[in-house]
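S.K.: Mind looking at a prediction? Sequence and model below.
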Amino acid sequence: MRQNSTFQNLLGKISREEFFEQYWGKEFLFLKGIDRNNYLPISENELNSFFSNSRLSYPYITLFSKGKPLNFEEYRNRKMGINSTIVDIDKVFTLLQKGYSLTVNSLEQMEPNLAEFCHNLSHELKTKIWTNVYITPCERSGFPQHTDHHDVFALQLSGKKTWTIYPEKKDPLQITLEKGDFLYLPKNYPHEAKTGDSHSVHLTLGAEFATYSDLLYQLWKSVRSQSKFAKRLDPNNARLTPTEIENFQKMVMELMQENKLHDFKKSSQSVNVAQGPFTSNKRFHDWLSTEQLSNNQTLCKRKTVNWELKKKGKMIELQFEDKKIPFPIFLEEFLTSLCQEKPFKLKEINSKVGDYEAFKIAKLLLAEKFLEIKK
């Protein structure tokens, strides 16, 4: 699979292989911004634009103090109605100045650029990705020591924040994140964070990787409609009979064949990935440009797409993310040209494919978010 890695942008000098071998699910990882080109998926300007929206709502916007939520009535926008969930953004920032901490939950659902980032990262890591932004004034503590039931990737967007982490069988360790710094914590890793003489704005990426229990869930889904598993157990016996045990073990072993287990894992990952939203920040523009597509427009493959062309008899599949688009095998050369890294124009592609068919394929791949129109 050809790769342009969003995840590698997060890791900087640390390779993906090193991360999964040494840190993933095992140990924390702290990286200074300079070691990862200070890469951040959202800017201060984008956050400023976000907060200019007068219709932000609760619980996406939540205020806290010492880990406890502030009653929403304190910042509800009553001008929008007594039952409105719209927040009064002026009150929100007044309370922030008074020392309350502000959390923006699931920011990727409202910020298209961040949504695309999460979408790409989700497909790379085969798991659901979501985001929260935490804004904390000076000299404030966030949540008391706690653990999260998912992996955490923290990126410092502005100011600085000191994290205290609690490695197993080791003394607590303090790490101060400054703008551009990165911290990874596996799930269930105890931690707490607070600010000192500086404010803090940091982005947290949550990642919930598939587990063995997900395999069991996929196994259950696969058998619940099968008649042999719908066979009733004898209600007259409190315990399973030897025959029932033998039959059940035999049916389960048939399901536990290696190829089926691979399918269960893929299904678990696909479910996780599908839960992540993707909102284009150019949806109308993309649709209009696709409708008006011409030979002179410049196209390019979306940068973070991982793809593969796979031959299947008289067909060839373009596989990317969780999609498989079949084409006749004679289109292989033309498809390879569309997958190139450099921007191109359809008229520049040397192919025996006619204009009508070329436009049809290009429009399909634009709609499927494989290609994009370059300005």
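M.R.: Okay, I see it. Numbers count the residues shown, from 1 in each chain.

S.K.: Going by C-alpha atoms from here, please, whenever you check contacts or count neighbours.
M.R.: Noted.

S.K.: now the helices for the stretch 51-200 of the chain?
M.R.: For the stretch 51-200 of the chain, applying DSSP state H, counting those that start in this stretch gives helices covering 89-97, 112-125.

S.K.: what sits up against the last one?
M.R.: Spelled out, that is helix 112-125. Residues outside helix 112-125 that contact it (C-alpha atoms under 8 Å, 6 or more residues apart in numbering): 5-7, 41-42, 107-109, 128-130, 273, 276-281, 304-306, 321-322.

S.K.: Presented hereafter is structure B, for comparison with structure A:
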Amino acid sequence: MSMARTEAQDSGARQGAGILESRLTRLGREEFARDVWGRTAVLTRGASDFSDVFSPGAVDELISRRGLRTPFLRVAKDGSTLPESSFTAPAGVGATVADQLDDTALWRAFEDGATLVLQALHRTWEPVAELVSALGTELGHPVQANAYITPPQNRGFDAHYDVHDVFVLQIAGSKRWVVHEPVVPDPLRDQPWTGHRAAVAERAAHVAPHLDTMLRPGDVLYLPRGWLHSARAQGEVSVHLTLGIHVRTRYALAEHLMRAALAELAADPSMRRSLPLGTDAPDVLTDLVRERLLAAVADADPAPLFHRAHRSGARPAPLGPLAQLAALHRLGPASPIRLREALAPRLDGARLFTRVGYLDLPADDVAPVARLLDGRVRTAGDLGLPLAGRLLRAGVLVPADR
């Protein structure tokens, strides 16, 4: 039986609550982690009013006025993706861009029953970007966002599963969702549903669904990776957001551990030696290599690779170059500054790692930089003007309003 939450809630965010509780599930982070995360599908009725995040008007603006190019949009019909050439065209005089979205072609495809998929909305629509950034910080896993716009009585894709967890936020219209339990629990990124088509089709066609429900504006559906799902719009246009959580797994940690161990073995001249001439089977040396590999794994530190992967999994908050230059030019002791958001900062000794690179700090600068990591607004004088200027130039600090 699926979990569903139907308590009434004011459309505004609960003061002091995280994104999970205030906008998506009405569950606090610890409760969500204990009872739901990666375990089961959860439907939350009336979770929030998402009109401040996305809307049908936003769809029209993005398609007709923002000059988007592929791959920021794809088009699907009857379970298949249409070729990009069918909905793109040159941008016209003064812009030698041949693959901008053609709004007329898209209108014709949409009117003919195609689903429009606006991809990577966390890069193109600021309210979605802010929601994604906050959720990613709360979960500790990278998050991205797509929007699916489906005409009445149509579907975009057949039953399938994703290799990432998702939150489905119904924005406009209604859509019927049919959800089945996994055929491949917790699939890795290189284990897509296309490698299990027959099993997916068999379960979707012949096994009773775990959940068969209608999503309406404000409803939120959470699906762990691997859970089968298909959806069909009802009597009006459906718009929903999918927030994809690209989870970091134990397997990925094992990969980091092995890479660190192999790097240690690569520095050992005895392990770089050639096998004897005429060696058809490595049995004689396997025990020795296994022993050295196990010792290297025992000594390896996967943390640097783990943190590097975490930093590369998302982008920092936007930075305006003109505002940044103006802040640098007028920098004074009273200038308000703060740490750039979504930077994933980490101090390791005197080295500051962030999503925009790393900085080696003089010993006297380590303590003031450590204080910055709480994200509070400070003044350049608190840090010292030379350090504040260096961090502004590096894109680590940004100007702040008091």
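M.R.: Yep, that arrived. Keep in mind that this is a model prediction, so the values were computed, not measured.

S.K.: Save the helices of the stretch 51-200 of the first structure as CSV, and put in distance to Phe334 of the first structure and mean neighbour count too.
M.R.: Shown next, in CSV, are those (distance: least, C-alpha to C-alpha, whole Å; neighbours: other C-alpha atoms under 10 Å):
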stretch, distance to Phe334 of the first structure, mean neighbour count
helix 89-97, 52, 16
helix 112-125, 25, 22
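
S.K.: Show me the one of these that comes nearest Ser141 of the first structure.
M.R.: helix 89-97 (13.4 Å; C-alpha to C-alpha).

S.K.: Next, format the helices of the stretch 51-200 of the first structure as CSV and append distance to Glu73 of the first structure.
M.R.: Compiled in CSV, the helices of the stretch 51-200 of the first structure are given as follows (distance: least, C-alpha to C-alpha, whole Å):
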stretch, distance to Glu73 of the first structure
helix 89-97, 11
helix 112-125, 29
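
S.K.: mind checking which of those helices is nearest Leu364 of the first structure?
M.R.: Across these, closest to Leu364 of the first structure is helix 112-125 (C-alpha to C-alpha), at 19.2 Å.

S.K.: hmm, back to that, in strands, which of the contacts of helix 112-125 of the first structure fall?
M.R.: 128-130 (DSSP state E).

S.K.: So which of the residues you listed is the closest to Trp220 of the first structure?
M.R.: Closest to Trp220 of the first structure, out of all of these and judged by C-alpha to C-alpha, is Lys128, at 21.4 Å.

S.K.: Next up, the contacts around that closest one.
M.R.: By C-alpha under 8 Å, 6+ apart, the residues touching Lys128 of the first structure are 122, 207-209, 272-276.

S.K.: now with 10 Å?
M.R.: 118-119, 121-122, 205-210, 269-277 (C-alpha atoms under 10 Å, 6 or more residues apart in numbering).

S.K.: Of those residues, keep whichever come out buried.
M.R.: Buried subset of those (neighbour count, 16 or more other C-alpha atoms under 10 Å): 118-119, 121-122, 205-210, 269-270, 272-274, 276-277.

S.K.: Point to the residue nearest the middle of the second structure.
M.R.: Ranked by distance to the mean C-alpha position of the second structure (C-alpha atoms, centre = their mean), the top residue is Val143 at 1.9 Å.

S.K.: That residue maps to what in the first structure?
M.R.: Applying TM-score structural alignment, one finds that Val143 of the second structure aligns to Ile129 in the first structure.

S.K.: ok, back up a step: let's see which of the contacts of Lys128 of the first structure end up in helices.
M.R.: Here DSSP state H is the test, and the contacts of Lys128 of the first structure give 118-119, 121-122, 269-274 as lying in helices.

S.K.: Adding distance to Leu155 of the first structure, write those residues out as a markdown table.
M.R.: A markdown table is the format used below for those (distance: C-alpha to C-alpha, whole Å):
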| residue | distance to Leu155 of the first structure |
| --- | --- |
| Cys118 | 14 |
| His119 | 17 |
| Leu121 | 15 |
| Ser122 | 17 |
| Gln269 | 25 |
| Ser270 | 26 |
| Val271 | 26 |
| Asn272 | 22 |
| Val273 | 22 |
| Ala274 | 24 |
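
S.K.: Mind putting the ones in strands among the contacts of helix 112-125 of the first structure into CSV with distance to Leu261 of the first structure?
M.R.: As requested, these are exported to CSV (distance: C-alpha to C-alpha, whole Å):
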residue, distance to Leu261 of the first structure
Lys128, 21
Ile129, 24
Trp130, 27
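
S.K.: With respect to Asn53 of the first structure, which of those is nearest?
M.R.: Trp130 (21.0 Å).

S.K.: quick one: buried residues of stretch 59-69 of the second structure?
M.R.: 59, 62-63, 68-69.

S.K.: likewise stretch 354-367 of the second structure?
M.R.: 354-356, 359, 366.

S.K.: excluding its backbone neighbours, what's nearest the residue nearest to the centre of the second structure?
M.R.: Spatially, and ignoring its direct neighbours in sequence, Val143 of the second structure is nearest to Ile245 (4.5 Å; C-alpha to C-alpha, 6 or more residues apart in numbering).
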